[in-house]
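In: Generate a structure from the sequence data that follows.
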Amino acid sequence: MDIAIVGCGDVAGQYAPAIAAHNALRVSAVADLDADRTEALGRTHDVPSYTTLSDLLSNESVGLVLNLTSHAAHAEVTQTAIEAGVGVYSEKPLALDAAEAQALVEAADDRGVVLGCAPYPIEGDAQKLTWRLLADGRLGTVRWGYATTHIGRLTEWHDNPESILQVGALYDGAVYPLSVLTAYFGPVTHVEAAHDARLEADPGDDWAPDQTVAVLAFADGSRIQLSASTYVPHQTKQFNTLELHGDDGSLFLENTGETEAPADPAVEFARLGTGYTPVRQQADPSPVGRAAPVAALAAAARGERPVPDSLDPRRAAHVVAVLEAIEACADGAGPVSVDGPSFSSPATPPTVPAPADRLSSMPPIGFGCSRFRDGTYVDLTSSIETALDAGCRLLDMAELYGNEAEIGDLLDAPGRPDRDALYLVSKVWNTNHAPKHLRAAFDATLDRLGVDRLDCYMLHWPDAWAHRGPLGELKDRPTDEAEALTFPTDEEGDIIEADVPLSDSWAAMESLVEEGRTTHLGVSNVGRPELRELLSLADIPPAIVQIERHPYLPQSDLVAFCREHDIAVMAHSPLSAEGLLTEPVLHEIAENHEIAPAQVVLRWNVERGVVPIPSSTTPSHVIENLDVFRFALSEADLQRIDELADPECEPR
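Out: This is a model prediction of the structure:
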C-alpha cells in the first residue's frame, strides 16, 4: 500500500526506512511545512515532496496517511486526510482535546476510513508476558500500582524539544503506560487526585508543567499512581516502569513502551514475602518495529482484516480524555470523571505461543520434578517454586517421585498460575499397569495434586512389574519400604514382572482420555520397537514420548520416527550426562553467545524440536535454564553439538 508521510522530522527518519523495507508498504509521497526537510526525505526515498497535505492529496493516490507532525498539529492533519477519504495512522496523541479526539473517531466512522493511533506497546513481548501473568491470576486482585513516564530534561538530549515541552510528559509519555493499563484493566473511570508543578528554575513561558502525579481509578477497581515528568533525568531507573501489586503478589515491567529490544530482565514477579524473580519468555522474541502498526492498519484499509483492537482509535480518544481529566483535577476540580466512547480490549495473548509442530498447549521447556540425584533424594520444593515464579508452565511429575502432594500444595498457594495456565504431566509406575491399579494410581495422582485433570498421563516405562500395593506419597515412607513397593524383587534380587499385556494397560489409559480426565497420553523410556508395538494396538496413540536425550545421546532415529508419527518428544535428563557440561565445544559456543553451557544444550533441544525438562536444586540455575529464548544457535553451532553424539552411550 502507498503510504504518504506527513511530518518529516526526526521520527520520520525512524518510520520511513521501516516502511520502505516492508514487503506490503511503500513510501509514495512526503509533506512538511519545512520545504528543506520534505525535499530531503523525498530525495532519500525518490518520491514527490510537498509543503501541504492538501497539495499532496490533490496530486497523489494515497492508501494511508502517516501523521508524524508535531503534537499540536495531529488533529488538524488527521481531519484533513479523513475529509479527503484517506485513512490515517497518527503518532501519539490523537489530539490535545478530548472532544476533538472523539470527533476524529466519529468522522472516520462516517467516512468509512480506517483510523489508528500510536503507541502500539501492548503488542510487545514484555507487555504481553505481563498481561499473561495477570490473566493467569498470579497477583490475585490488583489493587494498586505505580506507573512512571519520566522522559527527562529534553533540552539536554533532544534536538528539537520545544513541541514536547509545550505539551509536557503527559501527552508525550503517559500515553505509553495508559495504553498498556487500559488493555490490562479496562477504561479509567475517574481521576481521584492529581498535582502538577513546574520544577525547572527557568521554564519557558509556554511550557507545560514538568512534573505531574495522579491517582487513576480503573473500571476493574484497581488504582494506579501515575507520575509523568520532564524534570526527572532521562533513563533513570524509573523511566517507563510499571509496578503492580495484588493480594497475592507483585509484578514489575521495566519499560511499558519498549517493543523491539526489551531490557533483561524485562518482567519480574514476586510472591508475597519474597523478592523479585526474573520471568523468562517462553518463545523466541517477536520485535515490533515502526512498520508493524502501519502494516496492520493498511491491511484493515484493504479489507483484509478489521482494525486490530490494539489500534482502536476509541482507546486513543479515551487516553486523551484521561489526560484532560488529570489536568482538570490538578487545576483544582477535585475528583474528575472520565467520559468517552467504549473501546474493545485486545484478546489476552495465549499463555504459551506454540509452533505448528508442537502440541498446541505444551510449553517449549519444562521442569523435571524427580527427587533422585546421584544416589540420594533431594527436596525440590524451593526449586519448583522458583521455576513457577520464573515463568515455567510445564511440570513433569510421577507417582514414583513421591512429591505430588507437595507439588499440589505449591500449586494451591497464593501467587501460583491458574490451572489452565499450566501443563501438568504425571506418570504411572511399572507396578500399577493392571487396569484397576492404573486407574487407582491416576485417581491418587489427581487427589495429591488437587486437580481434576492432567494434560498428559504417561506410562513411566512400557514394562509391567508385580503390584505390591498403592505407592502413596513415597517421600513420606522410609527408603527401604519405598523401594520394596516400587522395585519388587525375588530372592535372587531380580525384578518380578507382571503378566499384564501392554494392550490392557493402554486401553485403561485410553479410557481416561475418553472420560476427559487427561488430554493427552504418553510413554516414557521407550525405544522404536516398543513404540511400534504400542502404535499398532492403540486406538488413541501417544501424543508425547519422553526419552533421555542430550548431545551424547541424541536418539535422532527415534526422534525422527516420532516426528513421522506426529508424536512430540520430551527430553528428560538433558543436562545430567557425566562430563557433558564441561565439554569444550559447549563452553566455546556458550562463550560466543555469553551464556552458560547448560543453556546451549537446552537451546539445542528446542531448536531440534524437542521439549527439554531440566531440573536443578540451585535457584539461579533454575532461572538460567528457562532463559533460552533470547538467543539462537547457528546451524554451525547445532552441527558441532550434533557431532558430540557417542555411539556407545546407552539410555540409563
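In: CA only for contacts and neighbour counts going forward, please
Out: Noted.
In: mind checking which helix or strand the spatially most central residue of the chain is in?
Out: Note on the chain: the residue nearest the mean C-alpha position is residue 129, at 3.2 Å, using CA atoms, centre = their mean. Following DSSP states H and E, one finds residue 129 within helix 125-135.
In: what's the distance between the residue nearest to the centre of the chain and residue 603?
Out: 20 Å (CA to CA, to the nearest Å).
In: Which strands or helices does the helix or strand following the helix holding residue 129 pack on?
Out: Following helix 125-135 in sequence order, the next helix or strand is strand 142-150 (DSSP H and E). In terms of contacts (3 or more CA pairs under 8 Å, 6 or more residues apart in numbering; DSSP states H and E), strand 142-150 is packed against helix 175-185, strand 223-229, strand 242-246.
In: any idea how far strand 142-150 is from the chain center?
Out: Counting by CA atoms, centre = their mean, to the nearest Å, strand 142-150 is centred 20 Å from the centre of its parent chain.
In: Second input sequence below; structure requested for side-by-side comparison:
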Amino acid sequence: MISNLKSTTTLHNGVEMPWLGLGVFLVKDGEEVVNSVKAALEVGYRSIDTAAYKNEEGVGKAIAESNVPREELFITTKVWNADQGYEATLAAFDVSMKKLGLDYLDLYLIHWPLPSQGKFVDTWKALEQLYKDGRVRAIGVSNFKVHHLEEIIANSEIVPMVNQVEYHPRFNQRELHDFCKKHGIQLEAWSPLMQGGLLEEPILVELAKKYNKSPAQIIIRWDIQTGVVTIPKSVKPHRIAENKDVFDFELSEEDMDKISALNQDQRMFANPDTFSKV
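Out: Below is the predicted model of the structure:
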C-alpha cells in the first residue's frame, strides 16, 4: 500500500526503494544543497538522488549532520559520461563515495548510455562488480531507451534494477515503461514537473481544485499511481514539504486517464541516442 512517505517499491533483487525522493540536479554545492537535503530529511524524506552534479560533497555533509540513521536512507548517485569504461567507472565510484562520506551506496546508475562511445556495457560490468562486492545495494541505468536496455540484458549477468528517465504527463514513455515492467526494471522519473512547465496546464489546475491539492501534487500522485518512482527537485523548504503531501488522496481512474491523455511524446531534454556531452 502506497500510503506515506516511507512507502517503498521492491526492486527485483529484494531491495526496498522509496516511491518519493528529493532530486538535486543543478542544486549548487555548499549551503544551497546542504540546506535542501536537510529540509527534506527533516520532513521525512529518506531518498536523495544526486550524481556528478558537483554537489555530492554537500549531500554528504547534510547526511552527516542529520540525525537520520544511515540504514533508513536510500542514497543514489551516478557515473558520469567522462568516466565510462570498466576501470574508469570503478575509480569514479571511489571518488563519489569519498565525496559522499559513505561506506556503501543504495543505488548506482549509469547516467547516460552515450552510444557514440560504445562503453556502456563495459561500464555496466563495473556496476555488476560493485554490486557483487557489496559496495552498492542496487544498480541501474538512467536515460536508457529500450534498445539500450536490450543490449545490456543480452551482454550481462544482471538485469538493471532501475531506469531513471525524463517522465512527465507530456512524455509518458509508455513503450519504455511496458518494457521495464516486463523485465522487472523499476522506472523512475526525473523532471516530473517538466521544470514547472505543466503547473498551469488547465486539466491539472482543474484537478488540483477538485482534490484541494497543487498541480505539482497532482502530477507527483499520477507518477506514483502509474507505478513510477519520482524525485522532484526543489531548493525551497515549503515546496519540498508540499511535494511530499501526496499520500492522503488517490486520483480516480478517470482522472488518471485525463492526465495520461496529455502525452505528446514531448521530450524537454536531450535524446539519449545523440547526447554525447562528456
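In: Can you give me the TM-score here?
Out: In this superposition the chains share a TM-score of 0.90, using TM-score structural alignment, normalised by the length of the second structure; 268 aligned residues with a CA RMSD of 2.3 Å.
In: Which one, of the helices and strands packed on strand 142-150 of the first structure, ends up nearest to residue 315 of the first structure?
Out: helix 175-185 (7.6 Å; CA to CA).
In: Which residue ranges of the second structure form strands?
Out: Using DSSP state E, the strands of the second structure run over residues 8-10, 16-18, 22-23, 47-49, 74-79, 105-110, 136-142, 162-166, 186-190, 229-230.
In: would JSON lines of those with distance to residue 217 of the second structure be doable?
Out: Formatted as JSON lines, the strands of the second structure follow (distance: least, CA to CA, whole Å):
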{"stretch": "strand 8-10", "distance to residue 217 of the second structure": "18"}
{"stretch": "strand 16-18", "distance to residue 217 of the second structure": "17"}
{"stretch": "strand 22-23", "distance to residue 217 of the second structure": "14"}
{"stretch": "strand 47-49", "distance to residue 217 of the second structure": "18"}
{"stretch": "strand 74-79", "distance to residue 217 of the second structure": "22"}
{"stretch": "strand 105-110", "distance to residue 217 of the second structure": "25"}
{"stretch": "strand 136-142", "distance to residue 217 of the second structure": "24"}
{"stretch": "strand 162-166", "distance to residue 217 of the second structure": "18"}
{"stretch": "strand 186-190", "distance to residue 217 of the second structure": "14"}
{"stretch": "strand 229-230", "distance to residue 217 of the second structure": "12"}
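In: Out of those, flag the one nearest residue 95 of the second structure.
Out: strand 74-79 (10.2 Å).
In: Alignment lookup: the residue nearest to the centre of the first structure to the second structure.
Out: The alignment leaves residue 129 of the first structure without a partner in the second structure, by TM-score structural alignment.
In: Quick one, which of the helices and strands packed on strand 142-150 of the first structure gets closest to residue 296 of the first structure.
Out: Checking these against residue 296 of the first structure by CA to CA gives helix 175-185 as the closest, at 17.3 Å.
In: which residues sit in contact with residue 392 of the first structure?
Out: 280, 282, 365-367, 626 (CA atoms under 8 Å, 6 or more residues apart in numbering).
In: That one corresponds to which position in the second structure?
Out: For residue 392 of the first structure, the residue aligned by TM-score structural alignment is residue 45.
In: Residue 514 of the first structure too?
Out: Aligned by TM-score structural alignment, residue 514 of the first structure pairs with residue 132 of the second structure.
In: before we move on, the earlier item: would a markdown table of the helices and strands packed on strand 142-150 of the first structure with mean neighbour count and distance to residue 385 of the first structure be doable?
Out: What follows is those, written out as a markdown table (neighbours: other CA atoms under 10 Å; distance: least, CA to CA, whole Å):
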| stretch | mean neighbour count | distance to residue 385 of the first structure |
| --- | --- | --- |
| helix 175-185 | 23 | 26 |
| strand 223-229 | 24 | 28 |
| strand 242-246 | 22 | 19 |
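In: wait, which of those is closest to residue 610 of the first structure?
Out: Judged by CA to CA, the one of those that comes nearest to residue 610 of the first structure is helix 175-185, at 33.2 Å.
In: which strands and helices sit next to the closest one?
Out: Using 3+ CA pairs under 8 Å, 6+ apart: helix 175-185 of the first structure touches helix 125-135, strand 142-150, helix 313-328.
In: buried sites along the helix or strand following the shortest one?
Out: Of the helices and strands lying after strand 142-150 of the first structure in sequence (DSSP H and E), the nearest is helix 154-157. Of the residues in helix 154-157 of the first structure, those scored as buried under the neighbour-count criterion (16 or more other CA atoms under 10 Å) are residue 154.
In: How about stretch 137-156 of the second structure?
Out: Buried positions in stretch 137-156 of the second structure, judged by neighbour count with 16+ other CA under 10 Å: 137-145, 148-149, 152.
In: do the same with stretch 597-616 of the first structure
Out: For stretch 597-616 of the first structure, by 16+ other CA under 10 Å, it's 597-606, 609-616.
In: From residue 268 of the second structure, how far out is residue 26 of the second structure?
Out: 16 Å.
In: sorry, back to before: need the winner for burial among the helices and strands packed on helix 175-185 of the first structure.
Out: Mean neighbour count (mean count of other CA atoms under 10 Å) peaks for helix 313-328 among these, with a mean of 26.
In: Read off where that helix ends up in the second structure.
Out: Helix 313-328 of the first structure corresponds to no residue of the second structure when matched by TM-score structural alignment.
In: which strands and helices sit next to the helix or strand following that helix?
Out: Sequence-wise, the next helix or strand downstream of helix 313-328 of the first structure (DSSP H and E) is strand 336-337. Taking 3+ CA pairs under 8 Å, 6+ apart as contact, the helices and strands that strand 336-337 of the first structure lies on are strand 188-197, helix 313-328.
In: Now do the counterpart of residue 259 of the second structure in the first structure: how many residues are near it, please.
Out: The alignment partner of residue 259 of the second structure in the first structure, by TM-score structural alignment, is residue 641. By the measure other CA atoms under 10 Å, the count of residues near residue 641 of the first structure is 21.
In: Just list the residues touching the nearest residue to residue 641 of the first structure once chain neighbours are set aside, thanks.
Out: Among residues not flanking residue 641 of the first structure along the chain, residue 551 sits closest, at 6.2 Å (CA to CA, 6 or more residues apart in numbering). Residues near residue 551 of the first structure by CA under 8 Å, 6+ apart: 580, 601, 641-645.
In: Apply 7 Å and report the result again.
Out: Counting by CA atoms under 7 Å, 6 or more residues apart in numbering, residue 551 of the first structure touches 641-642, 644-645.
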